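J.: Dropping the sequence and predicted coords here.
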Amino acid sequence: MTIHVSPDAHPALVLNADYRPLSYYPLSLWSWQDALKAVFLDRVNIVSEYDVVVRSPSFEFKLPSVVSLKTFVKPSRHPAFTRFNVFLRDRFQCQYCGSREDLTFDHLVPRSKGGQTTWENVVTACSPCNLHKANKTVAEAGMLLHCHPFAPSVQDLHNNGRLFPPNFLHESWLDFLYWDTELDP
């Protein structure tokens, strides 16, 4: 799965006050318009700029490519339980067959049998596997799980998010994104 980012849109990478991205997946990006608005409202510092200028009758301004918030936003300690975060935890693949197509989620213990909608009871599944399992437990359906579900940390989701970089990464962003780059000794 790839996040589509148009380089022609000149998005700005948004960093927290500690110079870490607010989010890795989706990558924390603002439109150039939102970035400029934040600059004028004195909410961000410009860290890097594009070689593109916008003009008005009264000013000329280079578009920011990286901005950092002036006030630190404390990251959530526990990620929200959302469909997207379940998919991200499971790396956007069916936990039964490994497919990346037609994804939904499945309750290991079906709700009709008392199963809860929790991190530990929900996995990403493709529609064919979900239909095959139907209203059965994994064992009753004779299926195997690739990975057992768990409540992920924010770090778990960030690590998985790094596996799905957007199609466009501006060179000014690379020092702030740690996409499997080897560090010099």
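T.: Arrived safely, thanks for sending.

J.: C-alpha from now on. contacts and neighbour counts both.
T.: Noted.

J.: Return the residues in contact with residue 33.
T.: Applying Cα atoms under 8 Å, 6 or more residues apart in numbering to residue 33 gives no contacts.

J.: Also residue 50?
T.: 10, 62, 63, 64, 65.

J.: Second structure for comparison follows:
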Amino acid sequence: MPSTSDGLSAQAISSGLKTRYLGRCLTHLTIATSTMDVAAVQARDGAPEGMVVITDQQTTGRGRFQRRWISPSGQSLYLSIVLRPRIEHLMALGIVASLAAVRAIHRTTGLSPTIKWPNDVEIAGRKLAGILVDSTVGATGIEYAVVGIGLNVALDPRQHPEIAGIATSLAYASGKPVERL
């Protein structure tokens, strides 16, 4: 499996998981169009629930309304999770993902992000992460849902004029280096 200089690899990720099925099937790519696209294809091809796609760089990462997500190599976490929820649980996926992201960020960094509904995680009013949920519904119900999370880890927003005044990262907000793993 590919690995980056910060040690992010499928093996490193899997060995640190304490889950029953989330991430137990994992694809780590050096570069992808977007993890949402890759996960959707894998879901259509029968990927198991909980399958995770993670990449070091996205060439066409996106958020809600197809807005571009700045996705330079090795500076953030870009991942998508394949789920097969019951229809009554579909609307909660984005909320649960946002709450999980806030909790994980606080536990690992001590920072206290907030949620800007419906899908942003912020620190001091600046976007730190975005959550995106896409689903495909068939005749018998939901075929699959893909939950995507883009989390700015070491990204310096000043290097990207289009997000300089509205984004932040874990490293920028904390004032110290933060690794993706």
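T.: Right, received. Where do you want to start? Since this is a predicted model, take the numbers as computed values, not measurements.

J.: Got a TM-score for the pair?
T.: Between these two chains, after superposing, the TM-score reads 0.21 (TM-score structural alignment, normalised by the length of the second structure); 73 aligned residues with a Cα RMSD of 5.7 Å.

J.: Tabulate the contacts of residue 50 of the first structure (a markdown table), appending secondary structure and distance to residue 88 of the first structure.
T.: Output for those, formatted as a markdown table (DSSP: H, G, I helix; E, B strand; the rest coil; distance: Cα to Cα, whole Å):
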| residue | secondary structure | distance to residue 88 of the first structure |
| --- | --- | --- |
| 10 | coil | 26 |
| 62 | strand | 35 |
| 63 | strand | 31 |
| 64 | strand | 29 |
| 65 | strand | 26 |
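
J.: Max pairwise distance over the residues you listed: which two?
T.: The most widely separated members of these are 10 and 62, with 10.9 Å between them, by Cα to Cα.

J.: okay, the two: which has more neighbours?
T.: Using other Cα atoms under 10 Å as the criterion, residue 10 of the first structure and residue 62 rank with residue 10 on top: 20 against 14.

J.: Scan the second structure for its longest helix.
T.: In the second structure, assigned by DSSP state H, the helix with the most residues is helix 93-109.

J.: Can you point out the buried residues in the helix or strand following that one?
T.: Remark: after helix 93-109 of the second structure, the chain's next helix or strand is strand 114-116, criterion DSSP states H and E. Buried residues in strand 114-116 of the second structure, defined by neighbour count with 16 or more other Cα atoms under 10 Å: 114, 115.

J.: How about stretch 30-44 of the first structure?
T.: So stretch 30-44 of the first structure, judged by 16+ other Cα under 10 Å, has buried residues 30, 32, 35, 36, 38, 39, 44.
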